[in-house]
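**Q** the sequence and its predicted three-dimensional model are supplied below.
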Amino acid sequence: MINEKRITVDSVPCFFVEPGDCVKGTVLFYHGWSSAKELQVLRARILAAYGYAVLVPDALYHGERGSIDYDSKAAYPFFWQAVLANLQEAPQLVSYMQERRFKTPFFVMGHSMGGITALGVLVTEKAVRGAVSMNGSGWWNESERRFRAAHKLDWQPEYTDMIAAIDRVDPYYKVDSLRKKTVLLLSGGADDVVDGAAQAMYADKLRQHHIDCEMITYEGLGHFVTTNMMGDAVQWLDKKIKE
């Protein structure tokens, strides 16, 4: 029987889902821009059905932590503020799961903004063995440029500090932190929200540095998480646990 409950970890509202029987792995799951933890319950239940304990936090400006006009051009800096806040809060969330009975392989996963976050957390948290990024990007600086171009955002003075903060933690420049770690990149071939080019270039860099990386592109798929995508993620998790 799957157990579910709403909890708070160091002031971060989270949704926690765990299998009733033996836990074989732990997943920290990040939602995307304009989403919330409650909207990820089905995905968390799927993972729990396969034996994974799942913690889904609300990102800054989302869910119980407030809301903004996500479609406004003025909201763009808040996107990166949410990503950077996720990284700052990750150590407490990882510790919470580790301090419980879950002495199991630890993974991080997410969609869109959550997929971007997941690859950052993989770099910063030593306890995390691998990451699944769905329609995300591991080259933050390149994606930042592409976001501004796609949305025709005029340059704002505040972007200077924002980009500097992004560059300090950009996974693309921290490949050496991924030795003995593993990455799965899942992307829709027709995604018009997060440009897949930055993700592909990130995958190329990981392979050049002999990092364990697999990338699957779903031709014709937009900015969505499908049943096939979740199935591939579960199969990958199961395989990495056995390695």
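**A** Cool, got the structure. Treat the numbers as computed from the prediction; the structure is a model and nothing was measured.

**Q** use CA for all of it now, contacts and neighbours both
**A** OK.

**Q** what ranges do the strands span in this structure?
**A** 3-9, 12-18, 25-30, 52-57, 106-111, 128-134, 182-188, 212-218 (DSSP state E).

**Q** output those strands as a markdown table; include the columns mean neighbour count and distance to Asp238.
**A** Formatted as a markdown table, those follow (neighbours: other Cα atoms under 10 Å; distance: least, Cα to Cα, whole Å):
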| stretch | mean neighbour count | distance to Asp238 |
| --- | --- | --- |
| strand 3-9 | 14 | 21 |
| strand 12-18 | 21 | 16 |
| strand 25-30 | 26 | 9 |
| strand 52-57 | 28 | 10 |
| strand 106-111 | 26 | 11 |
| strand 128-134 | 26 | 12 |
| strand 182-188 | 24 | 13 |
| strand 212-218 | 16 | 14 |
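
**Q** one more to weigh against that first structure:
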Amino acid sequence: MIAKKVYQPTNKSKEQTIIIYHGWGSAIESQHELATILSEQGFQIIVPEIIYHDTRNPLPNPFEIPIMQKYFWNTIFHTINEFNLFIKEIAIPEEKLILLGSSMGGFIANGIISNHHKIAGLININGSGSYLTSENIFRINSGRQPLTSAEQKVFAHYDPRQKEMNYHTSMLLMHGELDSIVSIEGQQDYYSYITKQGYEHIHFNTYQEINHTISPEMVDDIVKWLQNNF
């Protein structure tokens, strides 16, 4: 059983449930304010615990560089892999789900929808749907060697940028233009790729003077997008 926190709306006017995935080194409680705001829009909200966080073997020093480099992508891939188990536990059809993720959670949510084509919506905040592009940027910025051929094969298996665009999920991509943690280039690459494939169910909002955070303007835009699409 995957631990989770559930927010029930006082007036459940929406048929969809929003699943929120938090960022690296964070916790489910960090999503309390956003989950509360969205539940007030009539959605049920579920915030699952992510491996190596909260009660799931949390790492003692998650922001130490060697720890991040060892566990960041493993955490993303593991969470994508266990999604089948999670939706079986919550017993909600894919078409009734909207996935929202920030930072690492954005990577996770984007990875999941590339395998689950009936999911109704995706909101990716300061994450990336272009795994290889983002990892290459991480490695350049940290002075590491490029991915080996074997590592590239693993990334290609999960990378949404490498998957067929045969789903109809409504997508909202959001990114701070000054993001110094997760480069906006990953989102830009993903957006460019899928729009060139003729994908029309997507919006990409960028935010000047915003670093790696969720601004009040972003929250307002999330609410507006949900109201217009669901």
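**A** Okay, I see it. Here the structure is a predicted model, which is why all the values come from computation and not from measurement.

**Q** follow-up on the earlier one: Leu42 of structure 1 is nearest to which of the strands of structure 1?
**A** Closest to Leu42 of structure 1 of these, according to Cα to Cα: strand 12-18, at 10.1 Å.

**Q** which helices and strands does that closest one pack with?
**A** Counting contacts by 3 or more Cα pairs under 8 Å, 6 or more residues apart in numbering; DSSP states H and E, strand 12-18 of structure 1 packs against strand 3-9, helix 41-49, strand 52-57.

**Q** and the equivalent of Trp225 of structure 2 over in structure 1, how far from Met215 of structure 1?
**A** Correspondence of Trp225 of structure 2 to structure 1, assessed by TM-score structural alignment: Trp236. Look at Trp236 of structure 1 and Met215 of structure 1: by Cα to Cα, to the nearest Å, they are 11 Å apart.

**Q** go on, Lys126 of structure 1?
**A** 22 Å.

**Q** tell me how far Lys24 of structure 1 lies from Met109 of structure 1.
**A** 16 Å.

**Q** swap in Glu214 of structure 1?
**A** In terms of Cα to Cα, Glu214 of structure 1 sits 14 Å off from Met109 of structure 1.

**Q** ok, Ile68 of structure 1 next?
**A** 24 Å.

**Q** list the residues that contact both of Trp236 and Met215 of structure 1?
**A** Listed as contacting both Trp236 of structure 1 and Met215 by Cα atoms under 8 Å, 6 or more residues apart in numbering are Leu184.

**Q** of the strands of structure 1, give the one that comes closest to Glu64 of structure 1.
**A** Comparing those by Cα to Cα, strand 12-18 comes nearest, at 6.8 Å.

**Q** now do that closest one: distance to the chain's middle.
**A** Averaging C-alpha positions (Cα atoms, centre = their mean, to the nearest Å) puts strand 12-18 of structure 1 15 Å from its chain's average.

**Q** please apply the same query to stretch 2-12 of structure 2.
**A** 19 Å.

**Q** cool, and stretch 29-40 of structure 1?
**A** Centroid displacement of stretch 29-40 of structure 1 relative to its chain, using Cα atoms, centre = their mean, is 10 Å.

**Q** what stretch of structure 2 does it fall on?
**A** Counting by TM-score structural alignment, stretch 29-40 of structure 1 corresponds to 20-31 in structure 2.

**Q** that'll do, ta.
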